[in-house]
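**Student:** quick one: sequence and predicted model below, then my questions.
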Amino acid sequence: MRTFDGVYAAGAWHPGRGNRIEVTSPGTGGVLGYVSEATSEEVGQAVDAARAALHGDWASYSPPDRAAALGRLADALEARKNDFAELFSAEVGTPRRASSFVHIISAVGALRAYEKIGADYAFDEVRPSMVGGEVHVRGLPVGVVGAILPWNAPLFTACLKLAPALAAGCTIVLKPAPDAPLAVSLFSEVIEQADLPAGVVNIVSGHAATGEALVTHPGVDKISFTGSTAVGARIGALCANDIRRCSLELGGKSAAILLDDVVLDDKTINGLVGGVMGNNGQVCLSRSRILAPRSRYNDVIAALGDAVGALVVGDPSDRATDVGPLINAAARDRVERYVTQAVDEGACVVVGGSRPENLDTGWYVAPTVLANVDNGMAVAREELFGPVVVVIPYEDDNDAVALANDSDYGLGGGVWSPDTARATRIAEQLRVGAVSINSAPSMDCGAPFGGFKKSGLGREGGPEGLTEYLEFQSIIS
């Protein structure tokens, strides 16, 4: 049982006056711990602490100093990898054998990436003036950042936001989702072990009202949000009212295109399955639409059905488990409604499509493959956030590209072919932020990540991600 009472501000936990939020395991329903819902006044306390740190000790840190601080954070988090991995398995439901990579190694990787990027970044540059003389271009920290996190990968997304923000010289207030706030709250101990100045990183928990208080607080200079497109639209509108900077990493409905020369070996099939079923299907980058050439459609369906049907569903703490529970009952019920609707519209269940047997406790959905799916069906157009893959036939390469791009989203995609040059030509035609070639969805923290269309605004990762946390000033002489 872990309890985090109040808000973490200026390097310490302060007792809160808000309601207590009970955090339960999606696998068992058992109580894992409690956090306090931050009131608007307590959000202000955290923002004030971030503002004081911004103009206090943190302002004296040089870019190499800030990079070194990120390295200390990475070291401290890595030293507690097992503690956090076990907590994430219980809190989010990620199978234990994957939770270290999904949640901790990825978070450490983000910190390490910006340790290097921040040390090398050109925050000051002198250019020749176009009218004679010189222009001194300065990259200045945008200021206090409010970071609103999702429940599916809360610590990784926290580090993907705080690492470039801190590298840029900003301070930050983290707001975890109420379904999974414990590990982010525990991260306060890592912050202290890394010896960051008090107030550089602060934490507030709560529901929508707490998030809105953070978004609208006049002391916040930028909001960075990861979550649903609907909530992102609301946050974007609130930020627009105050001309407040924001970056939004939102939903996805990514397609994996299998070209007609694809080799359906274990590497390919395991990569396709992992690209949908990882973290129980609760990944924004999930390639949940598989586009298969009509000439090979039946072979693809058979191979996917065999592989998905062999997955072990069960207790996420068991290292034999491949797929664990969804985050809550509402998430499970939502996925079930989409599958039922798809079947009513003519889709065929190849495997799964119901609740697993022998799992009466927890929010489980059997990993599901749907065939005979049209790209116009809701199950092919809307983000399910569950272990469901739809297989859509196509006629030729042009048809595959058109189907992949026929989406409101543009976050990710994948292309599978032994001819990597051909696969790359297809990838270049996709209107998405990241495309993998012959591999499961992945991110490189040294490269930009983000979406086209309704998948968001701005980029995370790479030097481009750091630039999101800077304001630029030109001094012309």
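**Tutor:** Alright, I've got the coordinates.

**Student:** make it CA atoms for all contacts and neighbour counts henceforth
**Tutor:** OK.

**Student:** what's around Ser40, how many residues?
**Tutor:** Taking other CA atoms under 10 Å as the criterion, the count of residues near Ser40 is 17.

**Student:** what does the one 10 residues further on give?
**Tutor:** If you count neighbours by other CA under 10 Å, Ala50 ends up with 30.

**Student:** which stretches in the stretch 351-477 of the chain count as strands?
**Tutor:** 368-371, 388-394, 409-410, 412-416, 434-437, 452-453, 456-457, 470-476 (DSSP state E, counting those that start in this stretch).

**Student:** of all the ones you listed, which one is nearest Ala122?
**Tutor:** Counting by CA to CA, Ala122 lies closest to strand 470-476 out of the strands of the stretch 351-477 of the chain; the figure is 11.7 Å.

**Student:** tell me which other helices or strands the closest one touches.
**Tutor:** Contacts defined by 3 or more CA pairs under 8 Å, 6 or more residues apart in numbering; DSSP states H and E place strand 470-476 against strand 134-141.

**Student:** would you point to the one among the strands of the stretch 351-477 of the chain that's packed deepest?
**Tutor:** With neighbours defined as mean count of other CA atoms under 10 Å, these peak in mean count at strand 412-416, which reaches a mean of 28.

**Student:** just checking, what packs against that one?
**Tutor:** strand 255-258, helix 420-427, strand 434-437.

**Student:** list the residues that contact Pro164.
**Tutor:** Contacts for Pro164 (CA atoms under 8 Å, 6 or more residues apart in numbering) come out as 114, 118, 461, 465-466, 469.

**Student:** then this one, side by side with the first:
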Amino acid sequence: MSEINSLPHFSLFIDGEFTKGVKGHKILSTNPASGKSWASFSGASEEDVNQSIVAARRALNDKSWTDINATGRGKLMMILADLIEDHAQVLGEIETNDSGKLIAETVTQTSYVADYYRYYAGLADKIEGSTLPIDKPDMHVFTTREPIGVVAAIVPWNAQMFLTATKLAPALAAGCTIIIKASEIAPCALLEFAKLVKKAGFPNGVVSVITGDAENCAIPLTSHPDIDRIAFTGGSETARHVIRNSAENFAVTTLELGGKSPILVFEDADLEGAANGLIAGNFGASGQSCVAGSRGIVHRSIMERLMEKIEEKSQSILVGDPLKEETHVGPLCTEAQISLIENTLASAKSQGANIRFGGSRPNNFHDGYYFQPTLVECLDHSAVTLQVEMFGPIMSIVPFDTEDQAIAMANDSPYGLGSGVFTNNVARAHRVSKKIKAGICWINSYRAISPIAPFGGYNQSGYAREAGLDAIHDYTRTKTTWINMSEKPMANPFVMR
């Protein structure tokens, strides 16, 4: 008990106030770089969840929020964006300590996330309805868009500031209220972020930030009758539970799930660019990305040369302390990820796969959850490393001979989130990208994002589209208004007009 009381503590944010929760439940957070506790945070109870929803429902209809017009909401969001940018270093350091992500990425990504709020701030007063050319005489008919209501946003640990922005920004722009449920694995950055929400001046109850386990937090939140919309990012199995819970409230639900993304490298590709793309897609963020390009599908004629180039480049990759700017690959977030990787690699070797480099924990780290960047040479597409989402720095490469074969391999997956194509043939780039069943396709690049570009997948990668112009409409409902312009009273009530 003395240890938990001596560590930095992060509280829940409910109805404009920071609280340790009704039951005062404290949870330790582990620093993946050391494997030791570095902070504590409050875990929400069902009572806390209910309080946040009651506050959100009240705020949705309260004049303190409804009297702020769309332009005013945009101005509040601009203030929040500036605060995020100003506090990117602090938020980044907390996220790095909490999740093990590189400080170079957490600070940069948090700073860039501010632009998502600016983008949707600009859209806030551009949510338009329309006048309909109705086929009824003497009728004036128009549509308006209204806030969908109270939103539950379920956010994972691996890119929490980014994946919060893609939900919170359009929700606020549309005039909704929102409860953000941060992952209990590493929630501290979002609990700290709540301080900026309060400082920006949003009315109490408009935004709450909570965290906790499934039984006490996630299930009561996603099944509550006052939740109008659920925006979920996470794993497929958890998503199934969310969908079942939403049957209790019929909340509009969108899912942004995992992936096993293919990167296709054709014989005419620039090998330097392709090698960098594969490294970015697999070793960037220590491989802990839902769009990790962990299925390298490479033309047989260049496969050996490409693997040699990747191996050469990987010799200079520095595995180490995520708080150091020079580090390229930090620890994984949990011990369970390493166990999954080790078991999957063992199975792959029994199938005949060849570990070209890596394949184990580094010898020079006795603490923390580190794993070496690894290249797996696969005999064919049945290799287990090409099937299992490991969430670690594991690159698997398999050969192909024809374009049709490459496309078939790319689509031979239950997922469909990201994809990449490396080729200098523009016609092929268009042709192949059109045939790949994935929500995103990068050509001669990989792992680029923007608030302007929609992000989402096909199949078991979910069906949400976050970011981009259309995402704001997902946080609205369309109302159709009919006005009888005739001087005559309404006619026969038993005949539909």
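**Tutor:** The structure has been received and is ready for your questions. It should be emphasised that the depicted structure is a prediction, and the values quoted were computed from it without experimental measurement.

**Student:** please identify the deepest-packed of the helices and strands packed on strand 412-416 of structure 1.
**Tutor:** The stretch of these with the highest mean neighbour count (mean count of other CA under 10 Å) is strand 255-258, at a mean of 30.

**Student:** tell me the buried residues in the next helix or strand along the chain from it?
**Tutor:** The helix or strand immediately downstream of strand 255-258 of structure 1 is helix 266-277, counting by DSSP states H and E. Using 16 or more other CA atoms under 10 Å as the test for burial, helix 266-277 of structure 1 gives 268-277.

**Student:** so stretch 143-156 of structure 2 corresponds to what in structure 1?
**Tutor:** Mapping stretch 143-156 of structure 2 onto structure 1 (TM-score structural alignment) gives residues 137-150.

**Student:** with stretch 306-316 of structure 2 instead?
**Tutor:** Residue span in structure 1 matched to stretch 306-316 of structure 2, by TM-score structural alignment: 300-310.

**Student:** quick one: distance of the helix ranked longest in structure 2 to the chain centre.
**Tutor:** Ranked by residue count, the top helix of structure 2 under DSSP state H comes out as helix 103-123. Put simply, helix 103-123 of structure 2 sits 13 Å off its chain's centre (CA atoms, centre = their mean, to the nearest Å).

**Student:** the next helix or strand after that helix maps to which residues in structure 1?
**Tutor:** Downstream of helix 103-123 of structure 2, the next assigned helix or strand under DSSP H and E is strand 130-132. Residues 125-127 of structure 1 are matched to strand 130-132 of structure 2 when aligned by TM-score structural alignment.

**Student:** compared with structure 2, how much does the matching stretch deviate?
**Tutor:** Compared with structure 2 after fitting, stretch 125-127 of structure 1 has a mean deviation of 1.8 Å; criterion: mean CA distance after the TM-score superposition for structure 1.

**Student:** residues contacting that stretch, please?
**Tutor:** 134-138.

**Student:** from the opening residue of the match of stretch 143-156 of structure 2 to its closing one, how far?
**Tutor:** 35 Å (CA to CA, to the nearest Å).

**Student:** list the residues that contact the residue lying farthest from the centre of structure 1.
**Tutor:** The centre of structure 1 is farthest from one residue, Gly132, which by CA atoms, centre = their mean lies 45.8 Å away. Gly132 of structure 1 is in contact with no residue at all, counting by CA under 8 Å, 6+ apart.

**Student:** and it, how close does it get to Leu111 of structure 1?
**Tutor:** Taking CA to CA, one finds Gly132 of structure 1 at 41 Å from Leu111 of structure 1.

**Student:** swap in Glu78 of structure 1?
**Tutor:** From Glu78 of structure 1 to Leu111 of structure 1 the distance is 11 Å (CA to CA).

**Student:** I'd assumed Thr374 was in contact with Gly359 of structure 2.
**Tutor:** Yes - when contacts are counted by CA atoms under 8 Å, Gly359 of structure 2 is listed as touching Thr374 (5.3 Å).

**Student:** quick one: stretch 329-346 of structure 2 aligns where in structure 1?
**Tutor:** By TM-score structural alignment, stretch 329-346 of structure 2 lines up with residues 323-340 in structure 1.

**Student:** aligned partner of Arg465 of structure 2 in structure 1?
**Tutor:** Match for Arg465 of structure 2 (TM-score structural alignment): Arg459.

**Student:** and what of Asp86 of structure 2?
**Tutor:** Checking TM-score structural alignment: Asp86 of structure 2 goes with Ala79.

**Student:** tally of neighbours for its match?
**Tutor:** 12.

**Student:** tell me who's in contact with it.
**Tutor:** Contacts of Ala79 of structure 1 (CA under 8 Å, 6+ apart): none.

**Student:** which ones are touching Pro393 of structure 1?
**Tutor:** 291-294, 297, 372.

**Student:** equivalent analysis for Thr171 of structure 1, please.
**Tutor:** Residues near Thr171 of structure 1 by CA under 8 Å, 6+ apart: 50-51, 53-54, 143-145, 165, 199-201.

**Student:** and which of those residues is nearest Ser439 of structure 1?
**Tutor:** Closest to Ser439 of structure 1, out of all of the contacts of Thr171 of structure 1 and judged by CA to CA, is Ala165, at 29.8 Å.

**Student:** just the element for the closest one, please.
**Tutor:** helix 154-167.

**Student:** what does Met409 of structure 2 correspond to in structure 1?
**Tutor:** Taking TM-score structural alignment, the alignment pairs Met409 of structure 2 with Leu403 from structure 1.

**Student:** the nearest residue to its match once chain neighbours are set aside: neighbour count?
**Tutor:** Distances taken as CA to CA, 6 or more residues apart in numbering place Asn375 nearest to Leu403 of structure 1, at 7.0 Å, with adjacent residues excluded. Neighbour count of Asn375 of structure 1, defined by other CA under 10 Å: 19.

**Student:** isn't Asn375 of structure 1 right up against Tyr394?
**Tutor:** No - with contact defined as CA under 8 Å, Asn375 of structure 1 does not reach Tyr394; the gap is 10.1 Å.
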